[in-house]
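> Take this sequence and fold it.
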Amino acid sequence: MSDISDYEQERLANIARNRALLAQLGLADASDSLKPTKSSAKPVQPRVKRPKEPAMPTRQSSRLRKAPVDPNESPAAKRKRERDEELRRRQEEEERLAAAEREREAKRPRHHDLDLQTLAADLTSEDIGQLRSAFSLVLKTPYPKKTSSDDAFVFNEDAKDVAEVKELEGRLGRLKVVARAKVTQDRIYSAAYHPEPTKDLIFFGDKHGQLGIWDARAPVEEIADEDGDVPPAGDQEGGKYWRLQMHWPATSRSSISSIKFDPIDSFSVYTSAYDCTVRNLSLTSGIATEVFATDGMLLTSIDMPPHGHEMWISDALGGVTHMDLRTHRSHARRYELSDQKIGTVSVNPTRPYFLVTASNSRDMRVWDARMFDSLSSRSLRSAPNSPPTSRPSSKVKDPAGATISNEVDYETIEKLLATKKGQTTARASWAHNKSVTSAYWDPRGRSILSTSYDDNLRCEHIDA
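Model prediction:
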């Protein structure tokens, strides 16, 4: 890495080049035009309404439930009446307990495998058949994760530079809205575009653990409203979508924080959620499997290197976990790189040993994961006489056994950074004015785009 003054000069040069590019595209004053304007387009009307939850049985006063007693009833009739009342009370109590248990069960996370029928409980058999047909189309050809060479988008001749700018300008001029839809029922937290080139297939994760799958260009059937009128085409939802309850319970405790496709063939989609699990939905079998889980530690993002088989997971306690998907989850290893939440971890697509993390500590850092192997580890199991802590446990949750993984704590990382070797572990760091919410590598692995609560987008260039 160059010294600070050289870096600052390079950063200013990048800003000047970007401004010149915007000027050539006629977007020099774009920031002034990005003010809220009143849109003439009406909100699209969703085709699917949220199903009503079944009402819990209500208890009534025993006095109100009792039928009038005949003052002249015989002793035998009285005994029969009392037996019937006792039987009715027992049945009502059993029904109440069963309903309460169903309600508790509905709030518990699900760790077992889930088939498509379970994930799409609110869909009809016809809708599920259409979803399987959409999956079958994207399973014909594997689409590995693409990377770019270091010299991509770098031109030594002005003529090539101008030609690229004109082509980009033409593409931007042809952009238009072709479809709108309310794909998920709640606020969208994450999204991913499937690489299938013949379809616009987009996956969305919402606040309540729902995975929405949208075929944006699928033909739409005209559906009349309650008055029998067909709304104008601009007010209708475009395409076809399906909703799968990927994570459970269906509350804000299961918000889907990130979505990633398998980097080798894109036949599997991985999701992380606030229910402290990572799940894998196979588009081939339609089965959703849990691949990772923790005991009360929120998972904020996942990323995978282009060669697959590995996964990096960031969490709300300031750690990142490395897991080899070919081995049992108990072999995962966690590194506490920050004393505050890490919102995202991103793997360099061309040099997968470089990671970038975005943290609430207001720092964005680049790490060399090769240096992590030499760090000492300790069991996640607490020492017998260790004091209790109010922080959620970072223990890996394994329903099939009690095997514990390894962790390198924040104190060990801090000691490492204070040494000469630590300078090669944390390769670069950028301070932001407020918490860094996300940071991602570009396809070349040469630049990082970050977002922050200071309302700025920043692009940092990395020297190879």
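> C-alpha from now on. contacts and neighbour counts both.
OK.
> For Gly308, give its distance to Arg326.
10 Å (CA to CA, to the nearest Å).
> again but with Pro195, I slipped
24 Å.
> Those two - which one has more neighbours?
Pro195 (19 against 9; other CA atoms under 10 Å).
> ok, and the closest non-adjacent residue to the more buried one?
Nearest residue to Pro195, sequence neighbours excluded (CA to CA, 6 or more residues apart in numbering): Tyr143, at 6.4 Å.
> and if you look at Val320?
Once flanking residues are discounted, Val320 sits nearest to Ser314: 4.3 Å by CA to CA, 6+ apart.
> wait, is Glu407 part of a helix?
No. The assignment for Glu407, made by DSSP: H, G, I helix; E, B strand; the rest coil, is strand rather than a helix.
> ok, for it, nearest residue in space, not its chain neighbours?
Excluding the flanking residues, the one nearest Glu407 by CA to CA, 6+ apart is Arg334, at 4.5 Å.
> Just the element for that neighbour, please.
Taking DSSP states H and E as the definition, one finds Arg334 inside strand 333-336.
> who does the helix or strand following that strand touch, helix- and strand-wise?
Downstream of strand 333-336, the next assigned helix or strand under DSSP H and E is strand 342-347. Packed against strand 342-347, as judged by 3 or more CA pairs under 8 Å, 6 or more residues apart in numbering; DSSP states H and E, are the following elements: strand 299-303, strand 310-315, strand 319-324, strand 354-359, strand 436-441.
> cutoff 10 Å now
Counting contacts by 3 or more CA pairs under 10 Å, 6 or more residues apart in numbering; DSSP states H and E, strand 342-347 packs against strand 256-261, strand 299-303, strand 310-315, strand 319-324, strand 354-359, strand 363-368, strand 436-441.
> what packs against the last one?
Applying 3+ CA pairs under 10 Å, 6+ apart, one finds that strand 436-441 contacts strand 342-347, strand 354-359, strand 363-368, strand 447-452, strand 457-461.
> Now Thr300: closest residue in space, sequence neighbours ignored.
In space, Thr300 is closest to Asp315, 5.0 Å off (CA to CA, 6+ apart).
> distance of the one you found from Gln60?
From Asp315 to Gln60 the distance is 47 Å (CA to CA).
> For the comparison step, fold the sequence that follows:
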Amino acid sequence: MSGSGSAAGQAASRQPPPVKENEYKENQNITYLSLNPVQTTLLRKTAKVYLAPLSLSNLDQFKYSEFLLEKNSDNEVACEEYKTKIKKTCAKILTPKMKATSSKAESTLEKSSLDVYTESDKLQDKSNSDAVILSVDMESSQDGDSDEDTTPGLDDFSGLSPYERKRLKNISENANFFASLQLSESAARLREMIKKRQPPESKRKKPKKRREEIGCRRSMRLLKVDPSGGSLPATPTQPTLVADETPLLPPGPLEMAPENQNDNKELFKGFLQTWTTVSKTCNKNTEKGISSIKSYKANLNGMVISEDTVYKVTRGPIYSLALHPSETRTLVAAGAKFGQVGLWDLTQQPKEDAVYVFQPHSQPVSCLYFSPANPAHLLSLSYDGTLRCGDFSRGIFEEVYRNERSAFSSFDFLTEDASTLIVAHWDGNMSLVDRRTPGTSYEKLIDSSLTKIRTIHVHPVHRQFFVTAGLRDIHIYDARRLNSRGSQPVIFLTEHTKSIASAYFSPHTGNRILTTSADCKLRIFDSSCISSQIPLLTTIRHNTITGRWLTRFQAVWDPKQEDCFIIASMAYPRRVEIFHETGKGIHSFFGGECLVSVCSINAMHPTRYIMAGGNSSGKIHVFMSDKSC
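Here you go, the predicted model:
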């Protein structure tokens, strides 16, 4: 009996004591992980997983859990994975660190293991395939890693989640991998190889260059030394003239002596006699009726250019052009930047003998007109403050008006007999000049409301009115109301947004005003009724940006056609364009190889179909019909 009693006692001691289901709540003060159920999904079924600490005393618990998993036939895959993890966990438990665990902790773990037994029995009753018991290190166990040196113990991971344990393991693996590559050793070897390839520095010092007393090689003329080595005699210095300080030509008449034809004076005298005769026989009433647009376009299409009608007349850029009104001969006058006035007779051949260049001014010639009363007179105005009249009959440049304190920009005839002129100054002033006074001209200075005047033009019918182009405003004045102390315009035109280059009345009626502005727009105003308001009729987009090297564009009316005007173009291939007042393009003059530059200044013959264009190098291009030759 005693033997059977002792055997029964031993069996009773082996069996775990009954533990209530909620007994784990009393052990919440233990430092291991809580036994609260964690919901997870395994094989599309929900199972409650309890995490419990392990010790040497609960090895039977793993055997019992393994028995439960083998019994569940539906989760064969989970059982295989669980067996593998159990083996790894057992290997971890047998570390020296776990062997040294105190007896108090083991007793506590034994008590918690009983809770796992009881809970596992209940889960087995509810489902035959969902009960799985995992240990604390089950989630952190790695595939086949059980080395004591690389795998931390249970106490090191007691406060980390499974994700953090996995992350620390990856960091350690990456560090070991990069250490195995031995990158630092490879870099050190590469540095040594680069150092070996560098050539050794030469210890020899480079000789210093000797500084010569003279420096670099210089011409003997600048050093004032002759080829033999002796010093040259001192040469008298001549004062140099600055472009802005060009001296004015002496007052009074100047002889009409060509600069390019000094050797052939007899030829020049024949030239003067020819144009004197032509001017006398020139019919004053040569104006023709305005033709239709259709016939006008047909005549323009017949105008051509050739090598014989292209020639370099002046030395600098052309600022002004004028065509003689002769019906039999073709004479073109050009005013240049450096004060030159060039005359080209296209009827005479060869071209070299038909061009005459004069120097009546010292600064740019901005305005040229043949006198409407006597075509043998060519009036020229310059920035130097002088207005001269070239008389072919006498062969002189007579001085009409002079003002050394101001620069002139433009002029026009107030009367048809050309006896009275209106002169515009760059500073905004105007002058009334009467040529009928014997000796010197009578002058009256008028102060305008503009700060600068570029062009001035008189109405062709009502000659008391004239239009001025300022910086950004167009003013129309009445000559009968001019005052020396200050004159107010009759009409203001303020539609322009940038500087204005020119403003002209239409040639026959004066019912239109054509303006050219730097805002790339050509504007046409209705001036048929000069009142307080002049409406804007047409705005044409046109490129007028020429830059500093080209003369500014100026749109001018064709004197033969009341409603058409001509202007240069920046487009390729180079051309000169004619527009209707409605903005429609009428014709474009193309010259091919004969026209390869921009003709900034253009002029039309008053009665014949002849057009002359001047560029910024002093060259004149002439388009003319076969009938005009």
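> Would you check that the residue nearest to Glu407 of the first structure makes contact with Trp312?
Yes. With contact defined as CA atoms under 10 Å, Arg334 of the first structure and Trp312 form a contacting pair (9.4 Å).
> any common contacting residues for those two?
Overlap of the contact sets of Arg334 of the first structure and Trp312 (by CA atoms under 10 Å, 6 or more residues apart in numbering) consists of Val320, Thr321, His322, Met323.
> wait, Thr184 of the first structure sits on Arg243?
Yes. The criterion here is CA under 10 Å, and Thr184 of the first structure meets it with Arg243 at 6.7 Å.
> what residues are shared contacts of the two?
Common neighbours of Thr184 of the first structure and Arg243, counting by CA under 10 Å, 6+ apart, are Val48, Phe203, Phe204, Gly205, Gln210, Leu211, Gly212, Ile213, Trp214.
> now that we have these, which one has the most neighbours?
Neighbour tally across those (other CA under 10 Å): the maximum, 32 neighbours, falls on Gly205.
> looking at the alignment, what does that residue pair up with in the second structure?
In the second structure, the residue equivalent to Gly205 of the first structure is Gly335, according to TM-score structural alignment.
> can you pull the contacts of the residue nearest to Val320 of the first structure?
By CA under 10 Å, 6+ apart, the contact set of Ser314 of the first structure is 272, 298-303, 320-322, 334-337, 341-346, 357-359.
> before we move on, what about Arg132 of the first structure?
Counting by CA under 10 Å, 6+ apart, Arg132 of the first structure touches Leu116, Glu126, Leu283, Thr284, Ser285, Gly286.
> Neighbours of the aligned residue in the first structure for Gly302 of the second structure, how many?
Aligning on TM-score structural alignment places Gly302 of the second structure opposite Arg174 in the first structure. A count of nearby residues for Arg174 of the first structure, using other CA under 10 Å, gives 7.
> What is the burial count for Glu167 of the first structure?
Glu167 of the first structure: 11 surrounding residues under other CA under 10 Å.
> chain center to the helix or strand encompassing it, what's the gap?
Assigned by DSSP H and E, Glu167 of the first structure falls within helix 158-173. Here helix 158-173 of the first structure shows a centroid-to-chain-centroid distance of 34 Å under the convention CA atoms, centre = their mean, to the nearest Å.
> Helix or strand next in line after it, which one?
Later in the chain than helix 158-173 of the first structure, the nearest helix or strand by DSSP H and E is strand 188-193.
> what packs against the helix or strand following that next one?
Using DSSP H and E, the helix or strand that follows strand 188-193 of the first structure in sequence is strand 201-206. Strand 201-206 of the first structure makes packing contacts with helix 125-138, strand 188-193, strand 210-215, strand 240-245, strand 256-261, strand 268-273 when contacts are defined by 3+ CA pairs under 10 Å, 6+ apart.
> dump the residue contacts of the most centrally placed residue in the first structure.
Central residue of the first structure (CA atoms, centre = their mean): Ser258, 2.1 Å from the mean position. With contact taken as CA under 10 Å, 6+ apart, Ser258 of the first structure is in contact with 189-192, 204-206, 270-273, 278, 299-303, 344.
> Would you write a ChimeraX line that selects the buried entries of these?
In ChimeraX, a selection of the buried entries from the contacts of Ser258 of the first structure looks like this (16 or more other CA atoms under 10 Å):
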select :189,190,191,192,204,205,206,270,271,272,273,278,299,300,301,302,303,344
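> Hmm, Thr357 of the first structure is touching Ile302, no?
No. In this structure, Thr357 of the first structure is not within contact of Ile302 by CA under 10 Å, at 11.2 Å.
> out of the shared contacts of Thr184 and Arg243 of the first structure, which one sits closest to Glu221 of the first structure?
Distance to Glu221 of the first structure, by CA to CA, is smallest for Val48 among these, at 13.4 Å.
> What's the match for that closest one in the second structure?
Using TM-score structural alignment, Val48 of the first structure has no partner in the second structure.
> taking the helices and strands packed on strand 436-441 of the first structure together, which one is wrapped up most tightly?
strand 342-347 (a mean of 27; mean count of other CA atoms under 10 Å).
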